[in-house]
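Trainee: sharing a model prediction with you, sequence too.
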Amino acid sequence: MTLLLIAFQCSYAQFKIPEKPSVETSVYDYGNMLDEAEHKFLEEKLINYADSTSTQIVIITVNNLAGDDISMVSTKFGQQWGVGQEGQDNGIVILLSDWDREVDISTGYGIEYILTDRLAERVINQEMIPEFKNGDFFQGLDNGTTAIIEVLAGSYKPKNTFDYKGLVKYIPIALVILFMVFLAYGSYKYGSGSGGSGSGRSYSSGGSYTSGGSFGGGGGFSCGFGGGGFGAGGGSGGW
């Protein structure tokens, strides 16, 4: 009986995706986290972007997630509402939960190879969460959407988070270790009387963020949601 009650409570608490809106636009502030001017600014910004590229970025805020995983809820919004254009799957959902203090970026199938999971998390951690920590949800969403647009255009440059100042204090230790290694190597080389050469493997990574293609016009929000498909692409974070 207890197990049945727990199962019932869990199913009852599950977040329910609202019905697809009759008016399909770019911002749905169910969580009342934006004032009227902020709502209008973001809405117009994303409508203009969608009308020029057909890529739909939709912001959704909610009060809470009823215990559900934010990435799953965000993907469900995109899939059930059909954000993006059919055949292009170029929709993006940004879901922000007030009570849970979490944000998620979910990408349609046609976007996830450009706005990769790693880049989505960088946008969240570097552009959005610092503002959310200060209670400025509008600025975080504005920064985040601008960064996403730059990623899709191939012009986004993530902030360098490497702590060079913190590295300085380790330089003396590193020099001592290198000196000891040098001495040990010299002792081995001349002590054994043999030498040799080896081959190593080097790795390099690129730091360029360019899009492999572009999405043309012909969609936008004037035609509503076109039925784009969503998978598990994107990233999430909390503060």
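Mentor: Cool, got the structure.

Trainee: alpha carbons only for contacts and neighbour counts from here, please
Mentor: OK.

Trainee: quick one: what helix or strand has V151 in it?
Mentor: Assessed by DSSP states H and E, V151 sits inside helix 137-153.

Trainee: who does the next helix or strand after that helix touch, helix- and strand-wise?
Mentor: Counting by DSSP H and E, the next helix or strand C-terminal to helix 137-153 is helix 164-168. Here helix 164-168 touches no other helix or strand, going by 3 or more CA pairs under 8 Å, 6 or more residues apart in numbering; DSSP states H and E.

Trainee: report the buried residues of helix 164-168.
Mentor: For helix 164-168, a neighbour-count test (16 or more other CA atoms under 10 Å) marks nothing as buried.

Trainee: what's the helix holding V151 packed up against?
Mentor: Applying 3+ CA pairs under 8 Å, 6+ apart, one finds that helix 137-153 contacts helix 129-133.

Trainee: list the buried ones in the lengthiest strand in the chain?
Mentor: When the chain is parsed with DSSP state E, its longest strand is strand 230-238. Under the neighbour-count criterion of 16+ other CA under 10 Å, strand 230-238 has F230, A232, G233, G234, G235, S236, G237 buried.

Trainee: how about stretch 87-97?
Mentor: Neighbour-count burial for stretch 87-97 flags Q88, D89, N90, G91, I92, V93, I94, L95, L96, S97 (criterion: 16+ other CA under 10 Å).

Trainee: hold the first one in mind and look at this next one:
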Amino acid sequence: MGLAQNSIPELWGQRVHDDAHILKQSTVDQLERSLKAQEDSTSNQIAILIIQSLNGEVLENYSMSVVEKWKLGEKSKDNGVLLLIAVDDHKMRIEVGHGLEGVLTDAMCNRIIRNEIAPAFRRNDYDAGVTDGISAIVRTIGGEYKAESASDNVPWTLIVIVAIIFFVGVLVASFVKEFRSDGNSIPSGKKFATKPGSKKKHLSDAVLLSGLFNTGGKSSSSGSGLSLGNFIGKGGSFGGGGSSGSW
């Protein structure tokens, strides 16, 4: 049964509110542990609300109403995040506090929804979608609520093009070295200038760029010291940052 229009649940000390009952209890428990560990280590407050239906309410309006009531994040840092999912409407939103908008950008939120959450939801695998989405959010934030990710300011296609250029450069440098080691001369008009140490630079640049594409495995945490029922918002504010999506 869906929530009535404009009805906002109480926090009740929990970070994960599955009012639509689509997640396994083991998934809820693991998410609670992971999000508690995230708050303990970074002070960032991330919460999840899954409702059955918006009952005709605009997703973004309802999401703002929730974060205004829950006040996720610390008052001095505004480092709260809400993942809102409306099952019957097939809609979702990542709402981002002021203090995290620099690193958890609108574009990155859209990417997380599009690449991590929506595909799993289309398979009706809500556990994987929510878990992967939260993992991507946590990895994107990286524990630096003030730091802006430089990669978010560069178009993704440009990063790919630069990476290809560097990798081609490495291959060309290797070819030239092998050609010279065989005692052959480089054809006239086809000179390649290779400064000392340039190959090492190309290789290091290639490794650096490869790291941009490697987001790592899913984050997980065990919490023998987990204490449920004591989660409260700490006065964080929101200004509409984030992104919405559907499946």
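Mentor: Nice, thanks for sending it over. Nothing here was measured: the structure is a model prediction, and the numbers come from that model.

Trainee: hmm, back to that, give me the stretch of structure 2 that the longest strand of structure 1 matches.
Mentor: Using TM-score structural alignment, the residues of structure 2 aligned to strand 230-238 of structure 1 are 238-246.

Trainee: quick one: L95 of structure 1 is in a helix?
Mentor: No: counting by DSSP: H, G, I helix; E, B strand; the rest coil, L95 of structure 1 falls outside a helix, being strand.

Trainee: what residues are up against the aligned residue in structure 2 for it?
Mentor: Alignment note: L95 of structure 1 maps to L84 in structure 2; criterion TM-score structural alignment. Each residue near L84 of structure 2 by CA atoms under 8 Å, 6 or more residues apart in numbering is listed here: I48, L49, I50, I51, S63, M92, R93, I94, E95.

Trainee: same thing but at 10 Å, please
Mentor: 17, 47-51, 59-60, 62-63, 66, 91-95, 244 (CA atoms under 10 Å, 6 or more residues apart in numbering).

Trainee: neighbours around S151 of structure 2, how many?
Mentor: Other residues within reach of S151 of structure 2 by the criterion other CA atoms under 10 Å amount to 11.

Trainee: wait, A153 of structure 1
Mentor: Neighbours of A153 of structure 1 (other CA under 10 Å): 17.

Trainee: adding distance to L175 of structure 1 as columns, could you present the buried residues of stretch 87-97 of structure 1 in JSON lines?
Mentor: Listed next are the buried residues of stretch 87-97 of structure 1 as JSON lines, based on distance: CA to CA, whole Å:
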{"residue": "Q88", "distance to L175 of structure 1": "54"}
{"residue": "D89", "distance to L175 of structure 1": "53"}
{"residue": "N90", "distance to L175 of structure 1": "51"}
{"residue": "G91", "distance to L175 of structure 1": "51"}
{"residue": "I92", "distance to L175 of structure 1": "48"}
{"residue": "V93", "distance to L175 of structure 1": "49"}
{"residue": "I94", "distance to L175 of structure 1": "47"}
{"residue": "L95", "distance to L175 of structure 1": "48"}
{"residue": "L96", "distance to L175 of structure 1": "47"}
{"residue": "S97", "distance to L175 of structure 1": "49"}
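
Trainee: check which helices and strands the longest strand of structure 1 sits against.
Mentor: Strand 230-238 of structure 1 sits against helix 70-81, strand 91-97, strand 102-108, helix 117-122, helix 129-133, with contacts defined as 3 or more CA pairs under 10 Å, 6 or more residues apart in numbering; DSSP states H and E.

Trainee: one more pass at 6 Å, please.
Mentor: Applying 3 or more CA pairs under 6 Å, 6 or more residues apart in numbering; DSSP states H and E, we find strand 230-238 of structure 1 packed against strand 102-108, helix 117-122.

Trainee: what residue lies at the spatial centre of structure 1?
Mentor: A120 (2.1 Å; CA atoms, centre = their mean).

Trainee: that one matches what in structure 2?
Mentor: Under the alignment (TM-score structural alignment), A120 of structure 1 pairs with C109 in structure 2.

Trainee: list the contacts for that match?
Mentor: Counting by CA atoms under 6 Å, 6 or more residues apart in numbering, C109 of structure 2 touches G242, S243.

Trainee: then W70 of structure 2?
Mentor: Counting by CA under 6 Å, 6+ apart, W70 of structure 2 has contacts G233.

Trainee: give me the number of residues near the equivalent of G82 of structure 1 over in structure 2?
Mentor: Taking TM-score structural alignment, the alignment pairs G82 of structure 1 with K71 from structure 2. K71 of structure 2: 23 surrounding residues under other CA under 10 Å.

Trainee: look up how far G142 of structure 2 lies from K71 of structure 2.
Mentor: Here the criterion is CA to CA, to the nearest Å. By it, K71 of structure 2 lies 21 Å from G142 of structure 2.

Trainee: then S210 of structure 2?
Mentor: As defined by CA to CA, S210 of structure 2 lies at a distance of 18 Å from G142 of structure 2.

Trainee: can you check N230 of structure 2 too?
Mentor: From N230 of structure 2 to G142 of structure 2 the distance is 24 Å (CA to CA).

Trainee: between the buried residues of stretch 87-97 of structure 1, which sits nearest Q9 of structure 1?
Mentor: Using CA to CA, S97 comes nearest to Q9 of structure 1 of those, at 21.1 Å.
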